[in-house]
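> Requesting a structural model of the entry that follows:
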Amino acid sequence: MRVAVQELHDSLQSLLDALKQEESEDCEAKSGGIMPLMEVIPAATFASLPIEIASRVDIAVGTVKELAEMCEFKVGGRSGSETSAADGGIAVEMETVKVLERV
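Prediction:
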């Protein structure tokens, strides 16, 4: 996601540079070559949304990682009581049946 935001930022920067060049050329040809503000606002709003979303997602990911560390979740893998799907998962199913019988 950061790569996409960086690409968007680079594209916007190159667009800004192109607009500045075009504006300077237009200003030489005629006076008042400034782009109307009402044309810029929608583009700027649209461009800022993905950047804001990416920053919020990064914050959420960091918070989830912190919560996982606090709860001492294991990353990937399985605990010792579970078996893999290749073993048929019978041990896990039997444990579930035993727990239900106790209740």
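> okay, CA-based contacts and neighbour counts for the rest of this
Noted.
> Now do the lengthiest helix in the chain: which elements does it pack against?
In the chain, taking DSSP state H as the definition, the longest helix is helix 37-70. Counting contacts by 3 or more Cα pairs under 8 Å, 6 or more residues apart in numbering; DSSP states H and E, helix 37-70 packs against helix 2-29.
> Please provide the structure for the following sequence as well, for comparison with the first:
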Amino acid sequence: MGIFNSWGSVNVPLEVMVRIARNRTSEVIKTFGPNWFSRREELNADLLDTVLGGRGFWTPAADEARSDERWRAWLGTYRDALIRAGFGYPVQLSVVDAPLPTVPQ
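Alright, predicted model coming up:
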């Protein structure tokens, strides 16, 4: 199992993910903020190449008008990379800031 968080290990090379996926019982949890990819598409394209498997596997999402549309485009690109790495069931989870429900006493 691998746990990679957005405080320094989002940029795990795809080749590492491939090695993890070779073990069929492996799982990976990876967290990152919605703008991680967008901030790098112009500033550090080489890093995106490493994470996504090469320039042929991603295109800038800057053409998308809204930030949530750019996020969905990058999420789809990353899910495709995980499938190419060998993970058969990539699942997206969103963490939202919401109040906890009250429990009747």
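> Once they're superposed, what TM-score comes out?
Here the TM-score for the pair of chains, by TM-score structural alignment, normalised by the length of structure 1, is 0.24; 46 aligned residues with a Cα RMSD of 4.8 Å.
> How is Gly76 of structure 2 assigned, secondary-structure-wise?
Here Gly76 of structure 2 is recorded as helix under DSSP: H, G, I helix; E, B strand; the rest coil.
> number of nearby residues for it?
Residues lying near Gly76 of structure 2 (other Cα atoms under 10 Å) number 12.
> Give the full set of residues in contact with it.
Listed by Cα atoms under 8 Å, 6 or more residues apart in numbering, Gly76 of structure 2 has no contact partners.
> list the buried ones in the longest helix of structure 1?
Residues of helix 37-70 of structure 1 classed as buried: Ile51 (neighbour count, 16 or more other Cα atoms under 10 Å).
> Next SSE downstream of it?
helix 90-102 (DSSP states H and E).
> gap between that following helix and the chain center?
Taking Cα atoms, centre = their mean, to the nearest Å, one finds the center of helix 90-102 of structure 1 at 40 Å from the center of the full chain.
> helices or strands next to it in the packing?
Under the contact definition 3+ Cα pairs under 8 Å, 6+ apart, helix 90-102 of structure 1 sits against no other helix or strand.
> What residues of stretch 69-86 of structure 2 count as buried?
70-71, 73-74, 77-82, 84-86.
> Let me know the distance separating Met94 of structure 1 from Glu101 of structure 1.
10 Å (Cα to Cα, to the nearest Å).
> Could you do Leu37 of structure 1 as well?
Remark: distance between Leu37 of structure 1 and Glu101 of structure 1 (Cα to Cα) = 72 Å.
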